[in-house]
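**Student:** coordinates only, no sequence provided:
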């Protein structure tokens, strides 16, 4: 059963402006090391790569109903790729705790994530499914 849905649209140029203005401080505050490494491997689409991940963090925070408060921080939400290449989220700290609260007893939460971009926009959708154990 679907227990939560979230979406977000992010402006790639806004992310580039933050990179230009705040550089490493912005990266360290918002993105995991895995996300930063992925973006560094894509020098021509670095800002777009980061904007999609920023949108994913926002979409998850909307899905769980907290935004970035109640212990849910951006760095607790990391975009990773499965062996198939499909994106999903690796959750730690307050983000993982909030998801655990939303997951019904006797179920496991499965996070589905889709990312896309078409300059100047990046978009993410998060669907959280509860599967019976």
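**Tutor:** It's in. As the structure is a computational prediction, the values presented were derived from the model and not from experiment.

**Student:** going forward, measure contacts between C-alpha atoms and count neighbours the same way
**Tutor:** Fine.

**Student:** now the strands for this protein?
**Tutor:** Secondary structure of the chain, counting by DSSP state E: strands at 2-11, 77-81, 87-91, 107-118, 121-132.

**Student:** will you turn those strands into JSON lines that also has distance to residue 30 and mean neighbour count?
**Tutor:** Shown next, in JSON lines, are the strands of the chain (distance: least, C-alpha to C-alpha, whole Å; neighbours: other C-alpha atoms under 10 Å):
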{"stretch": "strand 2-11", "distance to residue 30": "14", "mean neighbour count": "19"}
{"stretch": "strand 77-81", "distance to residue 30": "9", "mean neighbour count": "20"}
{"stretch": "strand 87-91", "distance to residue 30": "14", "mean neighbour count": "18"}
{"stretch": "strand 107-118", "distance to residue 30": "18", "mean neighbour count": "17"}
{"stretch": "strand 121-132", "distance to residue 30": "16", "mean neighbour count": "20"}
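
**Student:** can you say which of those strands is nearest to residue 24?
**Tutor:** strand 77-81 (17.2 Å; C-alpha to C-alpha).

**Student:** what's the single longest helix in the chain?
**Tutor:** As assigned by DSSP state H, the longest helix anywhere in the chain is helix 46-63.

**Student:** alright, now check it against this:
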């Protein structure tokens, strides 16, 4: 069963402006170490790489119904790649706690994530599925 759905559209130029204005302070406040490392390996598309991850964080916060309130922080939501290469989310802190609270007893939450960009836009969709384990 679907227990959450969220989407977000992010302007890549807005992320570039934040990088230009705030530099590493912005990156360290919003993105995980893994996300920053991936972006550094893509110097010509760094802003686009980060914009997709920013959109994923926003989409997840919508999928769990809190936005960035009730202990859900951007750095608690990290985009990682599954062994297949598909993007997914690694959750910690309040983001993990909120997902656990939403997941019905006897179920396992699976987060599905898709990312895309076409300058100047980056987009993310999150679907949270609860799979019965009993």
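**Tutor:** Received it, and whenever you're ready, just let me know what you need. Because the structure is a prediction, the values reported are computed rather than measured.

**Student:** picking that back up, next, the angle from the longest helix of structure 1 to strand 77-81.
**Tutor:** Counting by axes from the mean of the first three to the mean of the last three C-alpha atoms, to 10 degrees, helix 46-63 of structure 1 lies at 120 degrees to strand 77-81.

**Student:** which strands or helices does helix 46-63 of structure 1 pack on?
**Tutor:** When contacts are defined as 3 or more C-alpha pairs under 8 Å, 6 or more residues apart in numbering; DSSP states H and E, helix 46-63 of structure 1 sits against strand 2-11, helix 12-22, helix 33-40, strand 77-81, strand 107-118, strand 121-132.

**Student:** please redo it, this time with the cut-off set to 7 Å
**Tutor:** strand 2-11, helix 12-22, helix 33-40, strand 107-118, strand 121-132 (3 or more C-alpha pairs under 7 Å, 6 or more residues apart in numbering; DSSP states H and E).

**Student:** what's in contact with the fourth one?
**Tutor:** What it means is strand 107-118 of structure 1. Residues outside strand 107-118 of structure 1 that contact it (C-alpha atoms under 7 Å, 6 or more residues apart in numbering) are 48, 52, 87-89, 103, 122-133.

**Student:** one more: the shortest one?
**Tutor:** For helix 33-40 of structure 1, contacts defined as C-alpha under 7 Å, 6+ apart pick out 46, 49-50, 78-79.

**Student:** distance to residue 20 of structure 1 added to those residues, as TSV?
**Tutor:** Below are the contacts of helix 33-40 of structure 1 laid out as TSV (distance: C-alpha to C-alpha, whole Å):
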residue	distance to residue 20 of structure 1
46	12
49	15
50	13
78	22
79	22
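
**Student:** how close does residue 99 of structure 1 sit to residue 47 of structure 1?
**Tutor:** Distance, residue 99 of structure 1 to residue 47 of structure 1, by C-alpha to C-alpha, to the nearest Å: 28 Å.

**Student:** who's more crowded, these two?
**Tutor:** Between residue 99 of structure 1 and residue 47, residue 47 has the larger neighbour count (other C-alpha atoms under 10 Å), namely 24 against 21.

**Student:** so what's residue 31 of structure 1 up against?
**Tutor:** Per C-alpha under 7 Å, 6+ apart, neighbours of residue 31 of structure 1: residue 75.

**Student:** related to what we said a few turns ago, mean deviation, the longest helix of structure 1 versus structure 2?
**Tutor:** On superposition with structure 2, the mean distance recorded for helix 46-63 of structure 1 (mean C-alpha distance after the TM-score superposition for structure 1) is 0.2 Å.

**Student:** ok so, going back, out of the strands of structure 1, which is closest to residue 32 of structure 1?
**Tutor:** By C-alpha to C-alpha (comparing all of those), the closest turns out to be strand 77-81, at 6.0 Å.
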